[in-house]
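> based on what follows, work out the 3D shape:
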Amino acid sequence: RCIIFRDGDEVELGSRNEKPLTRYFPEVVAAVRQHLPPRCVVDGEIVIATDVGLDFEALLQRIHPADSRVQLLATTTPASFVAFDLLALAGQSLLDTPQSQRRELLEQALANAEPPVHLTPATRDPATAREWFTVFEGAGLDGVMAKPLAGPYAPDKRTMLKIKHARTADCVVGAFRWHKSGPVVGSLVLGLHDDQGRLQHVGVSASFPMARRKELVEELQPYLLGEDEQHPWLGELGSDRRPGGEPSRWNRDKDMSFVPLRPELVVEVAYDHMEGARFRHTAQFRHFRPDRDPASCTYAQLERPVRFDLAEVLGA
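The predicted structure is shown next:
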C-alpha cells in the first residue's frame, strides 16, 4: 500500500504506516512526475508484475539500504503503481468528498496515464464483481474491495469491505517459534510435502489467545526433536524452502529462529491465497488432525486458480 504526494517535481511515497518509500522506487517516482497531476495526493499500491501474476517476494527485496542495489533492482524488477483513490487535487482536499465523485475525478486525472501507472478497475455491477472475484485470483489478487459510494475517505476507520477467498489445508507442524513476550508459543511453522516427498515450508499460523499459547507449549512437548534426530529443515540436505533464521526485512529486531519438531503432527488451517509455493498471509488455526497421516499432507490438496493475465486486470 502506498500514498503518493506530488507537488510539481517534488514526489513523496509513503506506506500506510507512514514509512518513507521514495528512495526505494525511483522508477515509480519518475512515472508519477510523468503521469499524475502536478498537485495531488493519490492512494494506491506499488506492485511488481510478472508473467504469472504479482511477485510479493520481489517487492520485499526492493527495500534495501544500499543505493546501488536500489538502482539495480529498479531496472531488473521494475515496479508499477496502481491507483485506488484520489485524496487531494490542485491543493483541494477530497477527504470529505463522496467515493463516487472521487472515483470520477480519479478517472479524469488518469485518463491519459500509461504503464507503469495504472487505474484499478471498478464496477457497480454485482455480476461483474463476482466474475472479477473468480478470475482475477489467477493474476495473483486475493479478493475484491467494496466501498460505499456515498462514503468519505476515512483513513482511521474501516469503511471498506474486503471480500477474500477462504480455503482450508492440512499441514505438517514442522516447528514453532517462541512468542516475543515470553516462554509461550508465538507461531506454528507449517510445511507441505512436495512431489519428491520433501517437507517444504509453506507459512505460519500465529493468531492464538495467550491462554492457548501456554497450552501449546505442553501439547508440543512430545514432538520435540531429540539430540540425535534429523529434521528436513536443518543441515545441508534441508528442503529448498524452509523457515529462515535471519532477521525480518521489515523488523531487524524480530527473532526468526525456530524450534524444530518431529514432523508427525498435522493441523488444519484456513488460508486465503497462495503466493508461489507459500501462503501469502498468516494461516488461521482450525484444529489438530490426529487422524491425518503427515505424509499425505502435500501440495496436491491445494486449489490452484486458472492463470489470468494481470495486464487484462489493469485494463479491465
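> C-alpha only now, for contacts and for neighbours.
OK.
> pretty sure Asn112 is touching Gln34, no?
No - if you go by CA atoms under 8 Å, Asn112 and Gln34 don't touch, sitting 10.3 Å apart.
> of the two, who's got more company?
Between Asn112 and Gln34, counted using other CA atoms under 10 Å, Gln34 has the larger neighbour count: 14 against 10.
> ok, and the closest non-adjacent residue to Val144?
Ile163 (5.4 Å; CA to CA, 6 or more residues apart in numbering).
> wait, is the one you found part of a strand?
Yes - checked against DSSP: H, G, I helix; E, B strand; the rest coil, Ile163 lies within a strand.
> number of residues surrounding it?
Count around Ile163 with other CA under 10 Å applied: 12.
> what about the helix or strand harbouring Val173, distance to the chain center?
Assigned by DSSP states H and E, Val173 belongs to strand 167-179. Mean C-alpha position of strand 167-179 versus that of the full chain (CA atoms, centre = their mean, to the nearest Å) differs by 18 Å.
> packing partners for that strand?
strand 182-193, strand 259-260, strand 266-271 (3 or more CA pairs under 8 Å, 6 or more residues apart in numbering; DSSP states H and E).
> so which elements touch the shortest one?
When you say that, I think you mean strand 259-260. strand 167-179.
> what's the closest of the helices and strands packed on strand 167-179 to Arg130?
strand 266-271 (19.8 Å; CA to CA).
> second input sequence below; structure requested for side-by-side comparison:
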Amino acid sequence: MEWRLPDLMLAKAVEDLPTGPVAYEAKWDGLRAIVSRNPVGTVEIRSRQGTLLNPGFPEIAAPARDLPPVILDGEIVIWHDGRLAFERLLRRLNRRPASVEAEVRSSPAHFVAFDLLRADGPDGDVARLPYRDRRARLEAVFAEQELQPPWTLCPMTLDRDEALSWMREWAPAGIEGVVAKRLTGVYQSGVRGWDKARVRHTSEALVGAVTGRVQAPSTLLLARQDEAGRLHFVGRTTVLSRQTAADVGRLLRLKAGGHPWRGRRFSAGWGSTETLDVQLVEPSMVVEVSVDISLDNSGRWRHPVRLERARPDLDGSDVQPFRPPAD
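Below is the predicted model:
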C-alpha cells in the first residue's frame, strides 16, 4: 500500500508570539522535510518542494526502515562545533555519494519531528485530528519505539514565558525562533495556519543574477516580485566567501529563454558609472540576508546586504512582495 504524501502546513511570520490556547515549539535552523515509511516498507524523505532527499541523508533514510508505518513532519538538522549548521545541510544537496559519505562521517544529520500525519491502522489519518491529539500520538510513537538519534522529538511547551526564554537562551545554538500552533487546529496542507516569531532580523529575497561565475558567484543581485509578478532589483550582496560561493553556486541555474532583466544594466555602486558584468539566473532561488530598513526612493536597500544562507527549502511565496516606499 502506497501513501500519498501531503503538502506541508506552513507558518506565517509575526512580530510577537500569540497568546491563548496554543502550543509553542522551538523552530530549529534546519531543512523542512517529511519522513514516510509506508506499510510496504518504502522509505521516502521529501523536501517541502517534493525533492527526494534520501541520497543526501542516508543516516536518516536507513534507520527509517525500522520505524512503524508513519508519516512524520519535521526538520533535518546538523549539529557542528556547538551549534546548528545550516550550511552543512546544503553540502548534502546535489552531491556525489562519496562526498555525502564524507559529510556523514564529519557531521551526521538528525531529524527533529514535530508532527505526526499518518500511522498504520484504520484510524491512521492523524492529520485530521486536533494538534493536541497529534502531539500525544507523536509522543507515543517515540515512547513505544524507544526512538534514539537520529530521531529527536521537538521541544514543546504551553507556557509562553518559557517559549520566550528559548528565544533568548537557545539562539546561540541555532534556534530560529518559536512556532505557535492552536491546540484545536487540524493539519491544513499548504496553508499558513501557524505563527512564527523570529529571533533575529533577517529577510528573504530571490536571486535574479550574479557577478562572477554562476557555479561560484562573487556577489548576488537580489530581487522581489510585485503583486503583478514583475521582478524588481532590490540590492546586491557583499562579496561571498569561497565556500559560500560554492554552496550557493550548486543551487543556481542559468536562465534559459527570456529573463525580465535581459538587456538591463546594473551600476557597480552608488554614484558609479561603471556597470557590472552579470549572469542572469533562474529567479527562483530564495536566500536569507541580513539587512537594515533603509531604502532609497526606488525601494532598494541603501546599505550593503550580507548573505546569511541559501534557502532551498523556501519558494517565492515566502518572499515579501516588492513595495516601493510611500512618498
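> about what we covered before: the residue nearest to Val144 of the first structure maps to what in the second structure?
Alignment note (TM-score structural alignment): Ile163 of the first structure maps to Ala197 of the second structure.
> got the contact list for the residue nearest to Asp170 of the first structure when sequence neighbours are not counted?
With sequence-adjacent residues excluded and distances taken as CA to CA, 6+ apart, Asp170 of the first structure is closest to Glu268, at 4.4 Å. By CA atoms under 8 Å, 6 or more residues apart in numbering, the contact set of Glu268 of the first structure is Thr168, Ala169, Asp170, Cys171, Phe285, Arg286, His287, Phe288, Arg289.
> in PyMOL, select just the buried ones from those residues.
The following PyMOL line selects those of the contacts of Glu268 of the first structure that are buried, judged by 16 or more other CA atoms under 10 Å:
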select buried, resi 168+169+170+171+285+288
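> distance to Arg130 of the first structure added to the contacts of Glu268 of the first structure, as TSV?
TSV is the format used below for the contacts of Glu268 of the first structure (distance: CA to CA, whole Å):
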residue	distance to Arg130 of the first structure
Thr168	21
Ala169	24
Asp170	28
Cys171	30
Phe285	28
Arg286	27
His287	31
Phe288	33
Arg289	33
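> what's the neighbour count on Ala143 of the second structure?
11.
> helix, strand or coil: sort out it for me.
helix.
> contact partners for it?
Neighbours of Ala143 of the second structure in contact, by CA under 8 Å, 6+ apart: none.
> so how far is Asp125 of the second structure from it?
20 Å (CA to CA, to the nearest Å).
> which residues of the stretch 1-150 of the first structure fall in strands?
Here the stretch 1-150 of the first structure has its strands, by DSSP state E, counting those that start in this stretch, at 2-7, 10-14, 39-47, 49-50, 53-54, 80-89, 92-93, 117-119, 143-146.
> in the second structure, which residues correspond to the second one?
Applying TM-score structural alignment, one finds that strand 10-14 of the first structure aligns to the residue range 42-46 of the second structure.
> on that earlier part again, ok, the match of Ile163 of the first structure to Lys27 of the second structure distance?
9 Å.
> identify the contacts common to these two.
Joint contacts of Ala197 of the second structure and Lys27 (CA under 8 Å, 6+ apart) are Gly177, Val178, Val179.
> Throw those into JSON lines and include neighbour count and distance to Leu158 of the second structure, thanks.
JSON lines is the format used below for those (neighbours: other CA atoms under 10 Å; distance: CA to CA, whole Å):
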{"residue": "Gly177", "neighbour count": "23", "distance to Leu158 of the second structure": "15"}
{"residue": "Val178", "neighbour count": "25", "distance to Leu158 of the second structure": "12"}
{"residue": "Val179", "neighbour count": "25", "distance to Leu158 of the second structure": "12"}
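> looking at the residues you listed, which is nearest Gly269 of the second structure?
Once CA to CA is applied, the member of those that ends up nearest Gly269 of the second structure is Gly177, at 34.4 Å.
> ok, now which ones touch the closest one?
Contacts of Gly177 of the second structure (CA under 8 Å, 6+ apart): Ala26, Lys27, Trp28, Met167, Ala171, Lys196, Ala197, Arg198, Val199.
> the residue lying closest to the third one once chain neighbours are set aside: neighbouring residues, count only.
Sequence neighbours aside, Ile175 is the residue nearest to Trp28 of the second structure in space, at 4.7 Å (criterion: CA to CA, 6+ apart). When neighbours are defined as other CA under 10 Å, Ile175 of the second structure has 22 of them.
> before we move on, what about Arg167 of the first structure?
Neighbour tally, Arg167 of the first structure, other CA under 10 Å: 13.
> quick one: it and Tyr271 touch, right?
Yes - under the criterion of CA under 8 Å, Arg167 of the first structure makes contact with Tyr271 at 5.4 Å.
> what's the helix or strand harbouring Glu25 of the second structure in contact with?
Using DSSP H and E, Glu25 of the second structure maps to strand 22-28. Residues from elsewhere that reach strand 22-28 of the second structure (CA under 8 Å, 6+ apart): 75, 77, 114, 154-160, 163, 166, 174-183.
> swap in 7 Å and give it another go.
Residues from elsewhere that reach strand 22-28 of the second structure (CA atoms under 7 Å, 6 or more residues apart in numbering): 154-158, 163, 174-183.
> counterpart of that strand in the first structure, which residues?
Under TM-score structural alignment, there's no match for strand 22-28 of the second structure.
> circling back: the match of Ile163 of the first structure and Asp226 of the second structure, how far apart?
Where Asp226 of the second structure is concerned, Ala197 of the second structure sits at a distance of 24 Å (CA to CA).
> cool, and Pro304 of the second structure?
Distance from Pro304 of the second structure to Asp226 of the second structure, counting by CA to CA: 22 Å.
> leaving out chain neighbours, which residue sits closest to the residue most central in space within the first structure?
In the first structure, the centroid-proximal residue (CA atoms, centre = their mean) is Arg280; its distance is 5.2 Å. Using CA to CA, 6+ apart and skipping residues adjacent in sequence, the residue nearest Arg280 of the first structure is Met274, 5.2 Å away.
> Val286 of the second structure too?
Val286 of the second structure sits nearest to Leu206 (CA to CA, 6+ apart), 4.6 Å away.
> which residues touch Ser205 of the first structure?
Ser187, Leu188, Val189, Thr282, Ala283, Gln284, Phe285.
> now, among those, which is nearest to His201 of the first structure?
For those, the nearest to His201 of the first structure is Val189 (7.4 Å; CA to CA).
> I'd say that closest one and Cys171 touch.
No - with contacts counted by CA atoms under 7 Å, Val189 of the first structure stays clear of Cys171, the gap being 9.4 Å.
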